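Chemist: got a sequence here, can you model it:
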Amino acid sequence: MPTLLAFPAWRDNPYLNLLYLAPRGAGWDVQGTTAYEELVKRTRGLGRGDVLHVHWTQPICQTAPDEATARERLETFVDTVTSARASGVRLVWTVHNTLPHETAYRDLEIELAERLGELADTVIQLNSHTVEAVADEYALPVGKVVTLPHASYTGIYPESVTRRQAREHLGVPLLSPTIGFVGQIRPYKGITTLLAAAEVLGSQVEDLTLLLAGKTRDDVLPEIDRHLPRDVRTVRHHDFLSDAEMSVWFSAADVMVFPYARVLNSGSLLLAATLGRPCVLPREPHLVAEFGDESWVSFYRPSGDVVQNLAGAVRRALVSSRRTGHDAASYARRYTPYAMSRDFLRILDGGSPLGPTSGEQGPPSAEQGPTSAEQGPTSDEQVAASA
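Modeler: Here you go, the predicted model:
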C-alpha cells in the first residue's frame, strides 16, 4: 500500500489523528515526523504513488538558528520535494495559517508558501475563503485548491460532566456569568486584550468569572499576572489539559472568547461547538463569510477601541448563551470527524469528496477551486498547532 508522510505530525494532535482514520482503514501506511532533517531524509525515501502531506510550515525555516541556515533549509526542502515529485510522489499542502504565528524570517516564509503552491498537486483549505484571506501575503493556485472543512470533535471529547459538575470542580458559582479561554496561552492569541476586556466587563456584569487554561510559556506568565482583571474572579491553569480536563473547562463556561490576531482557522472554535458553547471571534472577513450566519458565533471589531469592542460583544453573547449553546451543539453534529476523514481519503484517491451525508448538513463538501462568487481576493491563530 502507498505511504503517506505527514509533516509535522505530533502524536497527540487530535486533528491529525482524526483526519487519517479513513486512510489508515483503507490501507494507507500513514507515517509522520516533526523534525526538519527527518522530513528531508524520509521524503527522499518515498516512491511513486506515495504522498507527502505538509501541514504547518513553521519547523522548516523558522526553527533555524539564523537566516542563512533558514535559506539553506528552504532550498534543500524545495529541491527534495521537486526530486520526489519527479519520481511520482504527490504533494498535498493543507493551509492552516496565513503564516506561522511567530515568524523570525518572514520573507523566507512567504517564499516557502509560494513554492509550496507551485509544487503542490493539491492545496487544501479549511476555510472556504482562504484564497482571499492569504492574498495579501501570497497567491494560492486556484485550480489546485480543494475545500475540506475542519470537522467538529463529536464523539471524541468526553461529555460526561454537566455544567454544574464542571463548576463545582473548578470552584465557580453556579449562577456566575462565566467566560473562558482554553488552549495554549501565547501572545498572538490576544490574551492581554481579553484580560483588559474582562476588567471592563467586570464593572458591567455582576459576579463575572474568567477561566484561563492552557500551556503558558515561562516568559509569558509574568505578563498575564500583570494584566489580571481587578474585581473579576479568575480561575487559572497554566499547563496542558487532558481531554477530560478540557471538557470540564469548556463545560464550566457560558461563552468562549478567542481574540486571536489574524486567525485563519481555529480548532478551539470547533471544540467549543462540540461541547455546546458559543464563541466570540474577531470580525475578519473570511470568518464572517464562514460563520456569519451562525447564531452561536459573535464578532467584535478588531480595530479602534478593541478592548471596548470585545467587552461589548462578550456582554451581548452572555445574554443569549443558553439558546446559542444549543445551536452550537447542533452545528457540531453536521460534519463529524469520520466524514472529514472519508472526504480526505477521496482526495487522496483522486476523487471528489462526498461532503456531508443527508444527516450531516452544514459545512460544504470539498470543492475544486472557489465558486464564481469567490474568484480572486476580495478583501490571523489556528487553531494551536491545532489550538
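Chemist: going forward, measure contacts between C-alpha atoms and count neighbours the same way
Modeler: Will do.
Chemist: can you show me the helices along the stretch 51-200 of the chain?
Modeler: 58-61, 67-86, 106-119, 130-133, 163-170, 191-202 (DSSP state H, counting those that start in this stretch).
Chemist: which one of those lies closest to Ala289?
Modeler: helix 130-133 (10.6 Å; CA to CA).
Chemist: what helices or strands is the closest one leaning on?
Modeler: helix 285-291 (3 or more CA pairs under 8 Å, 6 or more residues apart in numbering; DSSP states H and E).
Chemist: hmm, who's touching the helix it packs on?
Modeler: The contact list for helix 285-291, computed with CA atoms under 8 Å, 6 or more residues apart in numbering, reads Asn127, Ser128, His129, Thr130, Glu132, Ala133, Leu264, Val297, Phe299, Ser379.
Chemist: let's compare: structure for the following, please.
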Amino acid sequence: MKVALQGWQHSSQSPLREALAQLRWAQELSAERPIVLGYTPVARMNPFQSQLYRSFPECGIGATPVLRPEQLGAVGQLAPLAQVAVHLHWLGGVLAGIDDRAAARRATADFLGRLDRFRDEGGSVAWTIHNLLPHDAVLEDAEQELRQGVAERCDAVHVMSAHTVDLLRGSLVLDESRVLHVPHPSYADCYASNVTRADARGALGIEPHERVFVLLGAIKAYKGLSLLLRAFDRYARDYDGDARLLVAGAPDDSEAARAFVAVATAHPRVLIQPAKIPADQVQLYLRAADVGLAPYERVLNSGATHLYETFGLPCVVPDQPQALETLHPHHRAAFRPGDESGLVAALQRAGDMVGPQVQADVEAHARHEDPATLSRDLATGLRRLFTAGGPS
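Modeler: This is a model prediction of the structure:
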C-alpha cells in the first residue's frame, strides 16, 4: 500500500478521515470530553500551526486540517462522538481576487451562512486574528464587514498580542469576554540548525567581516521595501561600507515587489533569492546573518521576528507596542514607520548588537515562548469558552 499523507493531500474522505484519526488521539491521551476542531486555511510552508496545536491531543482536542475551506462544516458530522468546533485563521482567501462590492457581499454572505449553519447544529467557532487586515486586501470595507461578521459568530477570539483589542477598536467590535490572549509560539526545533556560521556564509558567498542584515519571508509592499533599500544605502554609505542586505522569499505580483526585486538583483551590496525557501535552507540565511529585519509599514503579529529570535538574531522593528512586546528588551532596535532616518539609525544600533553573547541571550529569550506550554494554554482556553456557549 502506498503512503497517502492524510491532512496533506485531499481525498474523497477528507476531512472526516483526518478528523476521526485526530479524535482517536484525543481519546487516547486525555480523559476529558473530546473536541474535534477543524482548522482552516492550512499553512504547511509555515510551521506555526504545528506549534500552535502540538499539545492539543493531550488536552482532549483533535485539531484537524481542513484543506478546502468550503468544507469547514464537515466536522459537524462527528457531533454524536464529540463536541465539534472550527478554528479560522487567515480570512484573506474569502474575498481573494474579488474587486466588485456586490460579489464581495455574496461571498461574505455565503461564508457567514456556512458558519451559521454549523453553529445552528451545535458547533463552536474560534478565530485567530493574525493581521489588522489581510495583507492583499482590495476592498478594505468589505474585508472589515467580513471580519465583523466572523467576530459576532465566535465563541472564542484568539489574539497573540495583548494590544490587539485596542488596535482594532473602532474598526472591529469584539466581545472582550470571548477574547483569549495566548502569544505566538517560538519556532524552536522547527527548522534544521546544523550548519555553522562559516558554512552558511561560505554557501552564500559572504565574507567573515561583513555585517549582514536579513529580510526573510514573502516579499510584499507592506514590508516597507523601498524605504529599506534607501535606508540600507545610507547606512552602508555613512557607517559600514561592507554591510550586506540578504533577502530571501517569494515576491507577490505587486509593482512594489517587482521593483524591489529588480533593484535588489542589480545592487552590489544586496544578495537576493526571490523564491520560496525550502525549510532545510532557512538555516543558511539566518545563520549567515547578524540582524533580522521587519521594517514593516503596518504589523500586528510577525512570525518573522519570532523566527529571527529563535536563531538568536536581534531585530529591527517598528516602534509600536505590538511589535516590541515579545522581543528581547535589550537586543532590538525600533524606528517610526515611514521614517527613513529613523530606520538608518535603527540599522546602526542593531548592527552593533552582534556577538556570541547576544546570540545566546536572544535564543534563551525566545525559549520563553515555549510552544508546548502555549499550546496547552490555548487548548484550555478554547475548551473553557466553547463550554460557556455561543456569543451573547
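Chemist: circling back to that earlier point, most tightly packed of the helices of the stretch 51-200 of structure 1?
Modeler: The highest average neighbour count among the helices of the stretch 51-200 of structure 1, using mean count of other CA atoms under 10 Å, belongs to helix 130-133 at a mean of 24.
Chemist: read off where it ends up in structure 2.
Modeler: Helix 130-133 of structure 1 corresponds to residues 164-167 in structure 2, going by TM-score structural alignment.
Chemist: kindly report the same for stretch 180-196 of structure 1.
Modeler: The counterpart of stretch 180-196 of structure 1 in structure 2, counting by TM-score structural alignment, spans residues 214-230.
Chemist: and the gap between the residue nearest in space to the middle of structure 2 and Gly170 of structure 2?
Modeler: The residue lying closest to the centre of structure 2 (CA atoms, centre = their mean) is Gly303, at 4.5 Å. Taking CA to CA, to the nearest Å as the measure, Gly303 of structure 2 falls 25 Å from Gly170 of structure 2.
Chemist: need the contact list for the alignment partner in structure 1 of Pro278 of structure 2.
Modeler: Mapped onto structure 1 by TM-score structural alignment, Pro278 of structure 2 lines up with Ser242. Shown in contact with Ser242 of structure 1 (CA under 8 Å, 6+ apart): no residues.
Chemist: please apply the same query to the one 3 residues further on.
Modeler: If you count contacts by CA under 8 Å, 6+ apart, Glu245 of structure 1 has none.
Chemist: that one sits in which helix or strand?
Modeler: helix 243-252 (DSSP states H and E).
Chemist: what does Ala74 of structure 2 align to in structure 1?
Modeler: By TM-score structural alignment, Ala74 of structure 2 lines up with Arg42.
Chemist: and its match, what does it touch?
Modeler: Applying CA under 8 Å, 6+ apart, one finds that Arg42 of structure 1 lies in contact with Leu5.
Chemist: distance-wise, check it relative to Val51 of structure 1.
Modeler: Shown here: Arg42 of structure 1 relative to Val51 of structure 1, a distance of 11 Å by CA to CA.
Chemist: and for these two, which residues touch both?
Modeler: Common neighbours of Arg42 of structure 1 and Val51, using CA under 8 Å, 6+ apart, are Leu5.
Chemist: rewinding a little: aligned partner of the residue nearest to the centre of structure 2 in structure 1?
Modeler: Under the alignment by TM-score structural alignment, Gly303 of structure 2 pairs with Gly267 in structure 1.
Chemist: relative to Ala35 of structure 1, how far out is that match?
Modeler: Gly267 of structure 1 is 23 Å from Ala35 of structure 1, where distance means CA to CA.
Chemist: before we move on, what about Val248 of structure 1?
Modeler: For Val248 of structure 1, the distance to Ala35 of structure 1 equals 33 Å [CA to CA].
Chemist: now swap in Thr76 of structure 1 and tell me
Modeler: Using CA to CA, we find Thr76 of structure 1 at a distance of 14 Å from Ala35 of structure 1.
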